[in-house]
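> quick one, fold the following:
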Amino acid sequence: MNKDQLDGLVALKLVAENKSFKKAAEILNISTPAISRIISNLERRMGVILLTRTTRNVNPTEAGITFLNKAGPAIDEIIDAQSSVRTLGNEPSGLLRINAPVIFYQHYLKDYVREFLKKYPKVQLEIFSDDQAVDIFSQGFDAGIRVDDIIAKDLIALKLFGPIDFITVASPKYIKEFGSPSHPKELLDHNCILLRFGSGTSVYDKWEFEDKKKEFTVRVNGNLILNNSEHIRQAALSHSGIIYIEKGSVINDLERGKLKVVLEEYKTQSTGFYLYYPHKIHISPALRAFINFFKTELK
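Model prediction:
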């Protein structure tokens, strides 16, 4: 294979992902005309048009889509390998900011964090606990941790833990006083503790269930709204109502009998929690070390 055939593949992938020559040029730290020439030379060598250009948009052609679907994962592997090797000569250091759900540090992450910081003592790790589904990168975070169904497709995602169950639970005292629902629709007769995402107007009141592999939702209501999952757990422990929560965050409470699962046969499941971060040619040595640490630990 002629070396020139490989030139421009990374540039093509970045332009297609960002739908912009300018954004791709900024990532590669070259000029916009330069990246345009790189793509034009690649198209000439391949004998097909890979991108359609208009004054407003840049989109891959059918040939471009076909090529990127087949070659894209290999290009990502090349970029990842280059980044991994590049960081070997640089001891990871500096601030690494990770945005994660409120329950995640206590119930999943704390033991791994201790080992990571022992291995990389020059890294200052900030775990910002947040249940909101927002653009964390605009707020200066290097990476985030979320369940699979809210991660944008244009991000790289590394599975950390999973699959995970989402269940409804209540305290034995609440169940004794108000009874246990036998079907999710009976939640309408119960006090359900609700989660508000941040300070916005969105309240999670459409609880998701599954019956014989068929998914459905029930719109619940209640007299208590809280804005983070740990507070919701505490409210259930204080007998205030039924909550909908990820099982791992209440597993100790279930084992000790402080909480009980209701509607277990209708529980839903997510593939898991993922570490996610943007497509970048260069990521910080600290983030690269964090990624490689979990790849090794989770084997």
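
> C-alpha from now on. contacts and neighbour counts both.
Noted.

> can you name the next helix or strand after the longest helix belonging to the chain?
The residue-count maximum for a helix in the chain (DSSP state H) belongs to helix 62-86. Using DSSP states H and E, the helix or strand that follows helix 62-86 towards the C-terminus is strand 94-100.

> packing partners of that next one?
In terms of contacts (3 or more Cα pairs under 8 Å, 6 or more residues apart in numbering; DSSP states H and E), strand 94-100 is packed against strand 123-129, strand 143-147, helix 285-297.

> could you also give me the structure for this next sequence, so I can compare it with the first?
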Amino acid sequence: MKREDASDLLAFLAVARERSFTRAAAKLGMTQSALSQIIRSLEDRIGLRLLNRTTRSVTPTQAGERLFLSIGPKFNEMDAVLAALSELRERPAGTIRLTATEYAATEILLPALRKILPKYPEIHVEVIIDYGLTNIVAQQVDAGIRPGELVAKDMIAVRVSPDLRMAVIGSPSYFADRKRPRTPQDLTDHNCLNLRLPTHGGSLYAWEFEKNGREVNVRVEGQLVFNSAGLLLEGALKGFGLAYLTEGHVQPYVSRGQLVRVLSDWCPPFSGYHLYYPSRRQVSPAFSLIVDALRFRGQVG
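Sure thing, here's the model as predicted:
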């Protein structure tokens, strides 16, 4: 069937249903004269009159009634198929790729996913653990989770956690024969566990402190270097040295006495984790569900 034939048949069906050129033209979004011309062209091609026209009414001829009863259900069936496809498109489904730090993935992302994945089995999520500022566009990642102060200004950012604090921790066995540091400068006398970041040429992460408006960055030294926060925590628990980790990451161990926290007065709050993604991203129903589940709704600070 030619495209113009299909369009003309749809125009005929509209007139036959409405029994009016005026109402059919309004539904089709065209002028009455244009619709009349389409019907005349269709009748000329078929060689049969399809509609009886009077000043008061429009009714199908015998040929028009036969055509109406024949093709009407077929077009209705096609409409139903298209509607079903539309529903399928709107149903949350597909694979979402997210990048996050270990702590953000464990403490923020997984609890949120637990709320929605059992309800939507057609949603699949791939989590990529990364401490660098992943170029989510270049790496074909849908979104990332990082502290808000690290998110680029051209990204859409959605807060997914309260404000954060860092913590310097060590095991009781580590402090058994060592003095606890009272200032960041005292860390030079300690064995510190370093984190190597993939950004900035793979340099070691400088520990950041602030007190009374005074900012201090310390490049600590020690025998062990990791590229995983989980291993930093494990190293601290085993007494290898001091580690610098997110407060939430270590608080359970501090509460149980497995770790000792120091320099807490030098670790003020900073911007919490945010989900970020490009402003031009086409948001799917599955992605919208994940964003809504992650959105932080508590008090900041």
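
> tell me how they score on TM after superposing.
Superposed pair, TM-score by TM-score structural alignment, normalised by the length of the first structure: 0.66. Supporting alignment: 214 aligned residues with a Cα RMSD of 2.3 Å.

> if we can go back for a sec, report the buried residues of the longest helix of the first structure.
For helix 62-86 of the first structure, a neighbour-count test (16 or more other Cα atoms under 10 Å) marks 64-65, 68, 72, 75-76, 79-80, 83-84 as buried.

> ok, the residues you listed vs residue 121 of the first structure, which is closest?
Ranked by distance to residue 121 of the first structure (Cα to Cα), those are led by residue 84 at 18.8 Å.

> residue contacts, the closest one?
residue 288 (Cα atoms under 8 Å, 6 or more residues apart in numbering).

> try it again with 10 Å
Residues near residue 84 of the first structure by Cα atoms under 10 Å, 6 or more residues apart in numbering: 78, 283, 285, 288-289, 291-292.

> name the nearest of the residues you listed relative to residue 276 of the first structure.
Distance to residue 276 of the first structure, by Cα to Cα, is smallest for residue 291 among the contacts of residue 84 of the first structure, at 9.8 Å.

> for stretch 95-108 of the first structure, buried residues please.
Using 16+ other Cα under 10 Å as the test for burial, stretch 95-108 of the first structure gives 96-105.

> widest-spaced pair of those residues?
Checking these with Cα to Cα, the most distant pair is 96 and 103, at 19.6 Å.

> just to be sure, residue 52 of the first structure is in a strand?
Yes. Applying DSSP: H, G, I helix; E, B strand; the rest coil, one finds residue 52 of the first structure inside a strand.

> show me where the second structure has helices.
3-18, 21-28, 32-46, 62-90, 102-104, 110-116, 229-237, 247-255, 285-294.

> which residue range of the first structure does the third one align onto?
Yep, that's helix 32-46 of the second structure we're talking about. Aligned by TM-score structural alignment, helix 32-46 of the second structure falls on no residue of the first structure.

> the inter-axis angle of that helix versus helix 62-90?
Relative orientation of helix 32-46 of the second structure versus helix 62-90 (axes from the mean of the first three to the mean of the last three Cα atoms, to 10 degrees): 110 degrees.

> any idea of the angle helix 32-46 of the second structure forms with helix 3-18?
120 degrees.

> other SSEs contacting helix 32-46 of the second structure?
On a contact count with 3 or more Cα pairs under 10 Å, 6 or more residues apart in numbering; DSSP states H and E, helix 32-46 of the second structure meets helix 3-18, helix 21-28, strand 51-53.
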